[in-house]
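Colleague: The amino acid sequence is not available; the structure is as follows:
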């Protein structure tokens, strides 16, 4: 029997499941965004009415502004801290494998566990504020999670803690792939270590920066579990992200058409980030 036929036969179930459960539901969601669907699908075509209503909702723009704050800080902090940790480990420190494992450990936890743990830590009654006050610093105040203006930064803290180790691993792999001859030549010329990293090594990490940015941006756009576990979208709606908005309007408010429209916009935002990256990778693969 033809080996190619056997391979296609064994792969066909997963291909069919992917086509139906991923791409099929993507197209179905896009279709619902143009219908009068409420609590259940309604196939009455309404054109762009759901998108027009979505653009007029203050809660949608609140979610988008929160995503801008959360996404920019999350990506920036994760990239900077991940690079610094990678450079630290790249110094051939003792117990390198132990430190790598410690920094990567948060990635092994689910976002629900991370959100719950940080919810306890940031709760003024039982967390960091309470602990510091019991040590005698009774004026210490750290109740960001209870503040409408500061709660979104608590989500940033938890997300950065969760993913920095992953970014570190990406940068560490990039650092270990830099041509050692250039580094040795710079050392012979008397260049200090910080200049070697700044002028020689880091400029060669462009592909790693791009890859890490794409992964982080994708995670920021679809973030839901962490927000629900940490703040449940509160206080009030101060930590709503587009993913929370989509869930609330689809299931809690029986506005399936509007919820589908918001999910389509989230998909487009993700595609704008990922598709250029994929095109770039395919071109590089062809050139290689």
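Modeller: Arrived safely, thanks for sending. The structure displayed is predicted, hence computed values, not measured ones.
Colleague: From now on I want contacts and neighbour counts done on CA atoms only, so please keep to that.
Modeller: Fine.
Colleague: Just the buried positions in stretch 254-270, please.
Modeller: Along stretch 254-270, the positions that meet the burial threshold by neighbour count (16 or more other Cα atoms under 10 Å) are 254-264, 266-267, 270.
Colleague: try it against this one:
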């Protein structure tokens, strides 16, 4: 008799599957189709993309393997390097300004001001618009002959210049302005929900102790809202990586290639130049960039908790 059988016989109990595996069994069975779809569509397509990035696929996939030639060409292409630089600038600006502006607006609304509902609706409304509409609107606003520059000059300030979409050195910041206008409202709502979940007794204790409001926010409220900030960061990061339609609507990658982004580079290579191999290589590099950021974060976020 084996050790396990002896133990079971000694205790008078038969081995049974852990109760944890049987918990919510119906829900787990119902989730199987979704899990299979995710494995086939996401994991399968990802593996397929990486596999064909090592080939010389043109209009159609082919099995003509060329090793790392597609990657060598990719990192030797100025357009790709410009797109990576633009994504870094766009991502840094979006992460910082979205969080700061969103939290500031949420903190102001949390003071229970009058007409809070109206302000919240107005600030959240841009998020209901598509990136195409947002891009076109801000293309007009930033047009030197129609928008802000024209209005200010008509008021008498003839030397005023504000044409970021027509200046290759700052065009990416014009795109950032439009993205902030659309997306900050959502971050504000997420932050406001987190602030409304803070116990009122904490604020009362801070007032009794004479702690300034800004110190209460920085040293008490913000650390308590860590999960809210993580959620907001994940949402912002997902939008940064896939930015495409806003750029196409505002600048189409111009002037020249000054506002090129990786997603647009992939699309142009796959469907414009009919070079699937190069497009797959660029897609794989985008996936690698995301993995480099997410894997250490996931390890620190969940690995530490598991060890604890």
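Modeller: Happy to help now that I have it. Owing to the predicted nature of the structure, the values given are computational and were not obtained by experimental measurement.
Colleague: Please, which helix or strand holds the alignment partner in the first structure of residue 45 of the second structure?
Modeller: For residue 45 of the second structure, the equivalent position in the first structure is taken to be residue 25, counting by TM-score structural alignment. Using DSSP states H and E, the secondary-structure element containing residue 25 of the first structure is helix 25-32.
Colleague: Which secondary structure elements does that helix sit against?
Modeller: In terms of contact count using 3 or more Cα pairs under 8 Å, 6 or more residues apart in numbering; DSSP states H and E, helix 25-32 of the first structure is assigned the packing partners helix 256-287.
Colleague: What residue in the first structure is paired with residue 121 of the second structure?
Modeller: Taking TM-score structural alignment, residue 121 of the second structure has residue 101 as its aligned residue in the first structure.
Colleague: Secondary structure element for that match, which one?
Modeller: For residue 101 of the first structure, the element it lies in under DSSP H and E is helix 96-108.
Colleague: what's the mean deviation for that helix versus the second structure?
Modeller: Once the two structures are superposed, the average separation between helix 96-108 of the first structure and the matching residues of the second structure is 1.3 Å (mean Cα distance after the TM-score superposition for the first structure).
Colleague: Identify all contacting residues around that helix.
Modeller: Contact with helix 96-108 of the first structure is made by 89, 114, 161-166, 169, as judged by Cα atoms under 8 Å, 6 or more residues apart in numbering.
Colleague: corresponding residues in the second structure for the next helix or strand after it?
Modeller: Proceeding N to C from helix 96-108 of the first structure, the next assigned helix or strand is helix 111-122, under DSSP H and E. In the comparison with the second structure, helix 111-122 of the first structure aligns to the range 131-142 (TM-score structural alignment).
Colleague: which residues are contacting the strand or helix carrying residue 228 of the second structure?
Modeller: Assigned by DSSP H and E, residue 228 of the second structure belongs to helix 226-241. With Cα under 8 Å, 6+ apart as the test, helix 226-241 of the second structure has contacts from 87, 90-91, 94-95, 98-99, 187, 190-191, 194, 263, 286, 290.
Colleague: Kindly present these as a markdown table, with separate columns for distance to residue 81 of the second structure and secondary structure.
Modeller: As requested, these are exported to a markdown table (distance: Cα to Cα, whole Å; DSSP: H, G, I helix; E, B strand; the rest coil):
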| residue | distance to residue 81 of the second structure | secondary structure |
| --- | --- | --- |
| 87 | 10 | helix |
| 90 | 14 | helix |
| 91 | 15 | helix |
| 94 | 20 | helix |
| 95 | 21 | helix |
| 98 | 25 | helix |
| 99 | 27 | helix |
| 187 | 30 | helix |
| 190 | 34 | helix |
| 191 | 35 | helix |
| 194 | 39 | helix |
| 263 | 13 | helix |
| 286 | 13 | helix |
| 290 | 17 | helix |
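Colleague: Save those residues as a markdown table, and put in distance to residue 230 of the second structure too.
Modeller: A markdown table is the format used below for the contacts of helix 226-241 of the second structure (distance: Cα to Cα, whole Å):
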| residue | distance to residue 230 of the second structure |
| --- | --- |
| 87 | 21 |
| 90 | 19 |
| 91 | 16 |
| 94 | 15 |
| 95 | 11 |
| 98 | 13 |
| 99 | 11 |
| 187 | 11 |
| 190 | 11 |
| 191 | 11 |
| 194 | 12 |
| 263 | 24 |
| 286 | 21 |
| 290 | 16 |
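Colleague: The residues you listed: which two are farthest apart?
Modeller: Largest separation among the contacts of helix 226-241 of the second structure by Cα to Cα: 194 and 263, giving 32.5 Å.
Colleague: what about the counterpart of residue 293 of the second structure in the first structure, how many residues close to it?
Modeller: Taking TM-score structural alignment as the criterion, the aligned counterpart of residue 293 of the second structure in the first structure is residue 273. Applying other Cα atoms under 10 Å, we find 15 other residues in the vicinity of residue 273 of the first structure.
Colleague: Give me the spatial nearest neighbour of residue 273 of the first structure, chain neighbours excluded.
Modeller: Beyond its immediate neighbours in the sequence, the residue positioned closest to residue 273 of the first structure (Cα to Cα, 6 or more residues apart in numbering) is residue 214, lying 6.4 Å away.
Colleague: And residue 252 of the second structure, how far from residue 165 of the second structure?
Modeller: Between residue 252 of the second structure and residue 165 of the second structure the distance is 11 Å, computed by Cα to Cα, to the nearest Å.
Colleague: equivalent range in the first structure for stretch 179-189 of the second structure?
Modeller: Counting by TM-score structural alignment, stretch 179-189 of the second structure corresponds to 159-169 in the first structure.
Colleague: ah, wrong one, I meant stretch 252-260 of the second structure
Modeller: Using TM-score structural alignment, the partner range for stretch 252-260 of the second structure is residues 232-240.
Colleague: list the buried ones in that stretch?
Modeller: Residues 232-235, 237-240 are the ones in stretch 232-240 of the first structure that count as buried (16+ other Cα under 10 Å).
Colleague: ok, these vs residue 55 of the first structure, which is closest?
Modeller: Closest approach to residue 55 of the first structure among those (Cα to Cα): residue 240, at 16.1 Å.
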